[in-house]
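Colleague: I'd like to go over a predicted model; first the sequence, then the structure.
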Amino acid sequence: MTRELIPGARADVDTDLFTYRSLLDDTEVELLGGLRDWLEEHLAPVVDDHWARAEFPHDLIPKVAGLDIMGLALDMSERPARRRLLSGFVGLEIARIDASFASFYGVHSGLAMGSIHQCGSDEQRERWLPAMRRLDKIGAFGLTEPHGGSDVAGGLETTARRDGDEWVIDGAKRWIGNGTFADLIVVWARDVADDQVKAFVVEKDMPGFAATKMENKLALRITQNADLTFDGVRVPEANRLQNANSFNDTNAVLRSTRGSVAWSAVGVMTGVYEVVVQYAKDRIQFGRPIAGFQLIQDHLATILANLSAALGMAARGSQLQDEGVFRDEQGALVKSFCTTRLRESVALAREVMGGNGILLEYGMARFFNDAEALYSYEGTREINTLIVGRSITGESAFT
């Protein structure tokens, strides 16, 4: 018995066993269908090559702009807000093909646009968001620092000093997605006058600002993470986000975007499941497809269970966001749970695929590596469990 083994082939399988997509209306389903077709035609054929070379497909930016998916959940003068549930499914569809392009989408549409929408004045929203929606301007989000990751709330070292009608920013940021080519970077800095964290929109051509690509990553290689430095960068008061006056405002942005990372994890699990099911059907060992072996079916069932549970939690989280009642502990739990289940699922899928699971062309090695980044960013599993634990007990276990 022989069967052709096609690298990267995907099964046409039910990835929504509990029918969460039925929560969407016809217009939303149509939008997602058009997005999936676009991703299959434009992104899927080039993603492995760009991942291997650690390069971003910049030529796709004008093409994706035509889909009008940026800032979907934000209420703008030219377009009313769409549901967070829809925005979540958009992130899923992108991550199903590539987690790095989903990261580009999440950083620009969620973190950068979301910060401006949530923390900016009416004038600032009108100045920046329409261009960002059209992708005429690309955004980034500068919070993490060389010495500050999990403890950045208390250890933020980048400073802002008021000097007349300007602010002088000094410091450094690290792991900044879109950082090498962003036009606008939302930079969080500590005001030396009152020790409060504030946000500033730094434009890429401002003197004293520099961005350097981080090399030799083994995950999200297409994502252009950068080291940013600020050496006396002068930012006008007009570029200070007027409603960002403490780390509580920073955390409000992160609460929303942790849900987006969960959707990316669900998207990657969707792609993982499609690839591994097709592989199991096509791979012949001992005279028959490995899909017919009990241990393989156990792994496939576990992956589907993880995917189903994570999708349910992500969908409910988005509904709570739409209702305006999404809490810190819910955002922390959905992020940590979904990325933990992703990590388990992609390991099981790689195991099913054996040695072919570490070859880029078979579609699993990229998912396997990228899952490690999703597991860690926007709060490690341990930090997020402490947020949940504080809610459970009323006691803070943060040191």
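Modeller: That came in fine, so what should we check first?
Colleague: C-alpha from now on. contacts and neighbour counts both.
Modeller: OK.
Colleague: Would you mind giving the secondary structure of Lys198?
Modeller: The three-state assignment at Lys198 reads strand, by DSSP: H, G, I helix; E, B strand; the rest coil.
Colleague: Below is structure B, check it against A:
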Amino acid sequence: MTTSTTTEAGLGARLYPVADWYDAEALLGFDERAVLARLREFLDTEAKPLLAYYWERGEFPEQLAQPLIDLDLMEPFDAPARGIYHGFRIFELARTDASLATWYTAQAGLFRTAIRVGASEEQQREWMPRVIDFSLKGVFSLTEPEHGSDIAGGLATTARFEADLPGSGTWVLNGAKRWIGGASTADVLCVFARDVADGQVKGFLVDRNAHGVTVEKIHGKASLRMMQNAHITLAGVQVPESMRLHNVDSFKDVAAMLRAMRSDVAWIATGIQAGAFEAALAYVRERRQFGRTLGSFQLVQEKLARMLGNLTASLALVVRLNEQQSQGSYRDPDSALAKMQTSLMMRETVALAREVVGGNGITLAADVARFHADAEAVYSYEGTHEVNALIVGRALTGESAFTH
């Protein structure tokens, strides 16, 4: 439980006076805004000065991890945090840096959702408090080297049950996972594998240091450079039955997780737009050419207006989706549409931000280059544009256009 002595005067009138043009922030309560203000202060003073250096080196600033955990952002209130707070927490992280947002949501979104949806009540009682306080750090390990968009039918990692004692037993996992962010510092890997007995997908919490687990950093990335993505090899890895997610019996159960997590990525895509837009706006207000500020030129103002239009539309999408999900309505086409459209608008917004900053837009000092590059990863993960479009198209027509 986090307490705050922040006053209304100290908090200020608005957290997002320009980026949130239609004031969706008004849906937040005072205590929620106070926590977000504390997060903003940490990001501005501790994180921002490090971002360009670590992004260029392709390393995560590990010194930020524990202080970020210590902010107690996941469940900071006496009652369970509202969905709108969770959304704006992601938005605030992403408007600072996409890797920071991805790192935090790997635990607070992906891994927590895997436990919430896939674990039995008994398992949740044991694990969920440790997920919330980060004493059990985990990562969502679904994507494979040869299977991304076709993972539902193509998942190749196998699980074989070997009974050794009545009522117990051990699972043996073989295969590989790829693009798993944060795997090198996780305690457990939430691995999805196909049961050789019935052909159905099951979920397992695998000790990262277990015999047969190899975690290798993926080098040479041009996007999300601070986020440490890994290639994981599983060779005869033994997992006790107690560490199997007991509510995961098929890929339909995994799809239920993805349905919830796509909305988190839509908030990231929206936050990235806010960060790029704010950086570009600050630059054109100060940068002078031809004896005038760049912000005084018609073409620059038109681009700023388009960026704000994209950002405002994206924020409206994610806020409305959040309202639906808070009421218990989790539909594949809803989250797919939000992820698809916010990512599409994000791509244009970051390109326009880089464009109005001119030559300096390719430098890390101006911030927009980082947002521009990182947006490409967000555009593709948690469902590509095409896959999400086909999910929406299937809902519209009643016919699947996925290839077989």
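Modeller: Nice, I can see it. Keep in mind the model is a prediction, meaning the values are calculated, not measured.
Colleague: do you know how far the counterpart of Phe297 of structure 2 in structure 1 is from Asp12 of structure 1?
Modeller: Under the alignment by TM-score structural alignment, Phe297 of structure 2 pairs with Phe293 in structure 1. As judged by CA to CA, to the nearest Å, Phe293 of structure 1 and Asp12 of structure 1 stand 20 Å apart.
Colleague: Please pull up the helix or strand immediately following the strand or helix carrying Met113 of structure 1.
Modeller: Taking DSSP states H and E as the criterion, Met113 of structure 1 maps to helix 113-119. Scanning forward in sequence from helix 113-119 of structure 1 by DSSP H and E, the next helix or strand is helix 122-133.
Colleague: contact partners of that following helix?
Modeller: For helix 122-133 of structure 1, contacts defined as CA atoms under 8 Å, 6 or more residues apart in numbering pick out 65, 68-71, 76-78, 108-109, 113, 116-117, 137-139, 239, 241.
Colleague: try 10 Å this time
Modeller: Here helix 122-133 of structure 1 makes contact (CA atoms under 10 Å, 6 or more residues apart in numbering) with 65, 68-72, 74, 76-79, 108-109, 112-121, 135-139, 183-184, 201, 238-242.
Colleague: Mark which of the residues you listed are buried, thanks.
Modeller: Among the contacts of helix 122-133 of structure 1, those classed as buried by 16 or more other CA atoms under 10 Å are 69-72, 74, 76, 108-109, 112-121, 135, 137-139, 183-184, 201, 239-242.
Colleague: What's Ala373 of structure 1 aligned with over in structure 2?
Modeller: Using TM-score structural alignment, the equivalent of Ala373 of structure 1 in structure 2 is Ala377.
Colleague: His42 of structure 1 falls within a strand, correct?
Modeller: No - assessed with three-state DSSP, His42 of structure 1 is helix; it does not lie in a strand.
Colleague: What is the burial count for the residue nearest to it when sequence neighbours are not counted?
Modeller: Of all residues not flanking His42 of structure 1 in the chain, Leu60 sits nearest, at 7.6 Å (CA to CA, 6 or more residues apart in numbering). By the criterion of other CA atoms under 10 Å, Leu60 of structure 1 has 11 neighbours.
Colleague: Structure 2: which residue goes with Leu60 of structure 1?
Modeller: In structure 2, Leu60 of structure 1 lands on Leu64 (TM-score structural alignment).
Colleague: list the contacts for its match?
Modeller: 42-43, 46-47, 50, 100.
Colleague: so it sits in a strand?
Modeller: No - counting by three-state DSSP, Leu64 of structure 2 is not found in a strand; it is helix.
Colleague: For Gly154 of structure 2, see how far away the counterpart of Met132 of structure 1 in structure 2 is.
Modeller: Aligned counterpart of Met132 of structure 1 in structure 2: Val131 (TM-score structural alignment). From Val131 of structure 2 over to Gly154 of structure 2 the distance is 29 Å, taken as CA to CA.
Colleague: out of those two, which sits in the busier spot?
Modeller: Val131 (19 against 13).
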